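**Q** Below: sequence and its predicted model.
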Amino acid sequence: MATIKDVARHAGVSVATVSRVINGSPLTKPDTADLVKRTMRDLGYRPNAAARTLVSKRSLAIGVVVADVSDPFFGSLVKHVDTIAHQQGHHLLIGNGYHEAAREKQAIESLIQNQVASLIVHSKALDDDTLRDFSEEHGAMVFINRLIPGLEDRCIFLDNYRGAFLATEHLIEQGHRYVAYIGSSHPIEDTVQRQQGYEDALNTYRVTDETHPVMMAFDTPDETGGERAMAKLMADNPRLSAVFCYNDIMAAGAMTALTDRDFRVPEDVSVVGFDDSLIARYLHPKLTSVRYPIEEMAALAAEQAIALSSQEPMRDEKGNYTPTLIKRNSVAKPSE
C-alpha cells in the first residue's frame, strides 16, 4: 500500500506539500497540487486520518533560517522577528544554515515538514533556482539579505556595495591614501559586494597606484579573524593608516591587534566597521560603522511572511534598503 512518503517521492515534493494538498491548503501552487493529486491517483493512495490532520489547524509557527543564531547580527534578526511574531500571536522555530548549502537546505526542509505557516530565510549558499523551488513549495516564504530575480516582492535586502563604497569614501575624504580592507573568508555574495565597493571607491578617487597599492586580508568574520587579518596587514604594509572591516566584530578584533602593538585608534590608524551593531557603541573609541537596519528589515520580513500565510495584502513597501554611515570616534585625519 502506498504511503504519503511514496507520493512525495514520486511527485518530487516534500511530505509537507502532499499534506497541504490533502487538506486543501491555499499555500500550494495549483500546478503542484494537480501533480500531487495525479500521483495519488496513480499510486492508489488514500489519505488516512493522521495525514488529514497534519495541517487541519492553522499553524501559528514562523520558521526562521539564519547562518548562526549565536552571531550577534543574526541574534538581532531573530529577536526582531520574534517581537512581531509575539504581537500577532505567533511563535518561532529556528534553523541554522552556517552558510553551507546542505545545512541550509536541511533547515528549510525541516521547517516545512514541521508545518510552519510562514518562513523567513537568510540563505547565502543555495542558488536562486533552489530557492525559487522552495518558494513554490511554500507560498509564504520571504527572503532576507538576498535579491532573487522573479521573487523581488518577497526579498528584503541591503545595498552592500553602496555601504562599502561609503565607508571607504569617508576614509579617503579624511585624507587617507593607504586604506586597507579586512574581508570575510566566507564565499558569499556579501563578501564580493563589499570588496567591490571598497575597490571601486579607491579607483573612483584615484587612490591606488604603485606607491598606494590595494591592501586586503581575509579571515573568518569574527573577532579572532579580524585580529589575525589586521596583524597580517600591519606586517605587510607598515604605512597603512586606515582600514575598512567587513563587519563590526572583525573591526573589534582589528582594534585589539592595533592596540596590542601600541598603535592608537584613530590617531595612528582609523577604523570603520559594517553593521552598526551594539558593539560599535561600546568599543573604545566608539566605532564609525555602516548602518545595517536589520531591526527594520527583520520586522518587515515578519509582517510580509505573516501576511502571505494569512492571504492578506502585503505592505506596499520596497524591500531594498539603503545603508548610511554612522560617524563616531574611530576615524581621524592621517597623522602624516
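**A** Looks like it arrived, so ask away.
**Q** Could you use CA atoms for every contact and neighbour count after this?
**A** Will do.
**Q** which stretches of the protein form strands?
**A** With strands called from DSSP state E, the chain shows them at 61-66, 91-96, 118-121, 141-144, 155-158, 179-184, 215-219, 242-245, 270-275, 288-291, 320-321, 324-326.
**Q** With distance to Leu111 as extra columns, can I get these in TSV?
**A** Below are these laid out as TSV (distance: least, Cα to Cα, whole Å):
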stretch	distance to Leu111
strand 61-66	6
strand 91-96	7
strand 118-121	8
strand 141-144	11
strand 155-158	19
strand 179-184	28
strand 215-219	31
strand 242-245	34
strand 270-275	28
strand 288-291	30
strand 320-321	26
strand 324-326	34
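**Q** Comparing those, which comes out most buried?
**A** Most buried of the strands of the chain, by mean neighbour count (mean count of other Cα atoms under 10 Å): strand 242-245, with a mean of 30.
**Q** Now do that one: which elements does it pack against?
**A** Secondary-structure packing of strand 242-245 (3 or more Cα pairs under 8 Å, 6 or more residues apart in numbering; DSSP states H and E): helix 160-173, strand 179-184, strand 270-275.
**Q** out of those, which comes closest to Gln106?
**A** With Cα to Cα, the closest approach to Gln106 among the helices and strands packed on strand 242-245 belongs to strand 179-184: 24.1 Å.
**Q** and the closest one with helix 160-173, angle?
**A** In terms of direction (axes from the mean of the first three to the mean of the last three Cα atoms, to 10 degrees), strand 179-184 departs from helix 160-173 by 150 degrees.
**Q** can you list contacts of strand 179-184?
**A** Strand 179-184 is contacted from outside by 168, 171-172, 191, 195, 198, 214-221, 226, 229-230, 233, 240-246, 250, using Cα atoms under 8 Å, 6 or more residues apart in numbering.
**Q** With stretch 324-336 instead?
**A** Contact partners of stretch 324-336, identified using Cα under 8 Å, 6+ apart, comprise 163, 166-167, 171, 174-176, 241, 265-272, 276, 285-292.
**Q** Could you double-check that Arg264 lies in contact with Leu258?
**A** Yes - between Arg264 and Leu258 there is a contact at 7.0 Å, judged by Cα atoms under 8 Å.
**Q** who's more crowded, these two?
**A** Leu258 (19 against 15; other Cα atoms under 10 Å).
**Q** One more to weigh against that first structure:
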Amino acid sequence: MATIKDVAAAAGVSVATVSRVVNNGPKVSAKNRELVKKVMLELGYRPNANARALVTQTNPTLGLVFSELTDPFFATLAGGVEKITRNHNIQLLISNGLVSAETEKQAIETLLEQRCQALVVHAKALSNQTLIDYANAIPAMVLINRFIPEIAHRCVWLDNQAGGEAAARHLLSLGHRNIACISSNYDIEDPRLRLEGVKSILAESNTPLAEHAIATAEPNEIGGEIAAQNLLARGLDLSAVIVYNDAMASGVISVLCDNGYRVPEDISVIGFDDVLLSRYLRPKLTTMRYPIEMMAMEAAEMSLALANDENVADLHKYVPTLVKRDSVAPPRTNQT
C-alpha cells in the first residue's frame, strides 16, 4: 500500500505539501495540488480519513454500513444506531453494502473519505481477513452481526445456531415431526448456522431433516413465496415450516393460504427476527426474536467509546428468544 512518502517522491514535492493537499490546506499552488491528486490516484493512495477526523474533530460523524435499505430488519438496525448518534450529537452517515464484497468495501471507503469518526459495519460478503485488516487500520470500527475470533472484542453478534436449535425444539415439543425449512440462498453464515441448529436438534430426536425438505430463495417476501411453492410442488407431508426470516415467512403464509392450507391448523409457520411486520400478519407470526435494535445501540456506543480511546467489554454475544404468537400450534394428528 502506498504511503504519503511514496506520493511525495513520485510527485517531486515535500511530504508537507502532500499533507496540505490531503487536508485541503492553503499554500499549495493549483498546479501542485492537481499533480499530487493525480499521483495519489495512480498509486492508489488512501489517506487515513478516520484518523484525520479523530484529530481534527471538525465534523463528528459515525458511519454505518448495512446491506439493504428497504428491509425492515436493517431499518431497525439503522434506527438503533441513530438513537445513539442523536444522544451524542453525532451526525450519522449511511452507506449500502448490498451483500457484495466489492460494494461493501466501497461503502467502507466512502465513509472513511467522509471523515467519519467511527464505523459500525454490517458486512457479510467481505472475508474475515479483509475485515481484520480494516479493524487494525480503523481503531473505532465495530462489526455487527458478525463474529471474527481475532477481533472478538470489536464484534456484536447473534448466536444464529442457537436460534435454529430453539425453533426446532419448540416445534418438537408440540409434537411436530414432519418439519421443513425455508432458508436464504445468500452465501453467508447466518442461514448456514440457523440450518445447522435445526438439523442438529432434529437429528437428536431421530427425525433428521431431509434435503428435499429444504428450499432456498432470496430472503424477502417474494423469495418466501417461491420457496413455499417449491416445497408444495414436492408433495411433502408437512406439519410445520421453519423460515429464515419474517419477510420470507409472510410470503410463505400467503402461498399456503392461497393453496387452501390453514395456518396453523394445517401447517405451522415459525419465522426469525421479530420485525414489526410479524405482529400484523394474520395469523400473528410466532418467531425468534433478533434483538437487532439493542445490538445496534451497543455497537454504536462501542464505536464512539473506541473513538475516544475508552475501554470496551470483551464479549458482545446475543441469543435469540422465542416469541409465541398465533402461527404455530400442535399438529392435528399424531405423526410418525
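**A** That came through fine. These numbers were taken from a predicted model, which means no experiment stands behind them.
**Q** TM-score for this pair?
**A** After superposition, the two chains reach a TM-score of 0.85 (TM-score structural alignment, normalised by the length of structure 1), with 300 aligned residues with a Cα RMSD of 1.8 Å.
**Q** from the contacts of stretch 324-336 of structure 1, which would you call buried?
**A** 163, 166-167, 171, 176, 241, 265-266, 268-272, 276, 285-292 (16 or more other Cα atoms under 10 Å).
**Q** ok, back up a step: any chance of the helices and strands packed on strand 242-245 of structure 1 in CSV, plus distance to Ala85 of structure 1?
**A** Shown next, in CSV, are these (distance: least, Cα to Cα, whole Å):
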stretch, distance to Ala85 of structure 1
helix 160-173, 27
strand 179-184, 32
strand 270-275, 24
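**Q** Quick one, which of the ones you listed gets closest to Ala102 of structure 1.
**A** Closest among those, using Cα to Cα: strand 179-184, at 20.5 Å.
**Q** starting at the chain centroid, how far to the closest one?
**A** Chain-centre distance of strand 179-184 of structure 1: 20 Å, with Cα atoms, centre = their mean, to the nearest Å.
**Q** mean shift between that strand and structure 2?
**A** Taking mean Cα distance after the TM-score superposition for structure 1, the mean distance separating strand 179-184 of structure 1 from the aligned residues in structure 2 is 0.2 Å.
**Q** Give me the common contacts of Arg264 and Leu258 of structure 1.
**A** In contact with both Arg264 of structure 1 and Leu258: no residue, using Cα under 8 Å, 6+ apart.
**Q** residues in contact with Trp256 of structure 2?
**A** No, residue 256 of structure 2 isn't Trp; it's Leu. Counting by Cα under 8 Å, 6+ apart, Leu256 of structure 2 touches 228, 262-263.
**Q** which one among these gets closest to Asp314 of structure 2?
**A** Asp314 of structure 2 has its nearest neighbour among these in Ala228, at 41.1 Å by Cα to Cα.
**Q** Show the contacting residues for the closest one.
**A** Going by Cα under 8 Å, 6+ apart, Ala228 of structure 2 touches 182, 215, 251-252, 255-256.
**Q** try 7 Å
**A** Residues near Ala228 of structure 2 by Cα atoms under 7 Å, 6 or more residues apart in numbering: 252, 255.
**Q** List just the one of the helices and strands packed on strand 242-245 of structure 1 that sits closest to Thr83 of structure 1.
**A** Closest to Thr83 of structure 1 of those is strand 270-275 (Cα to Cα; 20.3 Å).
**Q** The stretch 101-250 of structure 2: helices as residue ranges?
**A** 101-113, 128-137, 160-173, 189-204, 221-233, 246-258 (DSSP state H, counting those that start in this stretch).
**Q** which bit of structure 1 covers the last one?
**A** Put plainly, it is helix 246-258 of structure 2. Using TM-score structural alignment, helix 246-258 of structure 2 lines up with residues 248-260 of structure 1.
**Q** Same question for the longest one.
**A** With TM-score structural alignment applied, helix 189-204 of structure 2 matches the range 189-204 in structure 1.
**Q** average offset between that stretch and structure 2?
**A** Compared with structure 2 after fitting, stretch 189-204 of structure 1 has a mean deviation of 0.9 Å; criterion: mean Cα distance after the TM-score superposition for structure 1.
**Q** now that stretch, how far from the centre of its chain.
**A** A distance of 18 Å separates the centroid of the chain from that of stretch 189-204 of structure 1, by Cα atoms, centre = their mean.
**Q** hmm, back to that, between the helices and strands packed on strand 242-245 of structure 1, which one is closest to Asn320 of structure 1.
**A** Closest of those to Asn320 of structure 1 is helix 160-173, at 10.8 Å (criterion: Cα to Cα).
**Q** by contact count, what packs against that closest one?
**A** If you count contacts as 3 or more Cα pairs under 7 Å, 6 or more residues apart in numbering; DSSP states H and E, helix 160-173 of structure 1 packs onto helix 189-204, strand 242-245, strand 324-326.
**Q** ok so, going back, take the helices of the stretch 101-250 of structure 2 and write them to JSON lines, including distance to Ala329 of structure 2.
**A** Formatted as JSON lines, the helices of the stretch 101-250 of structure 2 follow (distance: least, Cα to Cα, whole Å):
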{"stretch": "helix 101-113", "distance to Ala329 of structure 2": "41"}
{"stretch": "helix 128-137", "distance to Ala329 of structure 2": "41"}
{"stretch": "helix 160-173", "distance to Ala329 of structure 2": "8"}
{"stretch": "helix 189-204", "distance to Ala329 of structure 2": "18"}
{"stretch": "helix 221-233", "distance to Ala329 of structure 2": "19"}
{"stretch": "helix 246-258", "distance to Ala329 of structure 2": "14"}
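**Q** Of all these, which one is nearest Val319 of structure 2?
**A** Nearest to Val319 of structure 2, of all the helices of the stretch 101-250 of structure 2, is helix 160-173, at 6.9 Å by Cα to Cα.
**Q** That closest one vs structure 1, average distance?
**A** By mean Cα distance after the TM-score superposition for structure 1, the fitted helix 160-173 of structure 2 averages 0.8 Å away from its aligned residues in structure 1.
**Q** can I assume Ile94 of structure 2 is in contact with Leu62?
**A** No - using Cα atoms under 7 Å as the test, Ile94 of structure 2 is too far from Leu62 to be in contact (8.6 Å).
**Q** returning to what we had before: of all the strands of structure 1, which lies closest to Thr32 of structure 1?
**A** Checking those against Thr32 of structure 1 by Cα to Cα gives strand 141-144 as the closest, at 16.1 Å.
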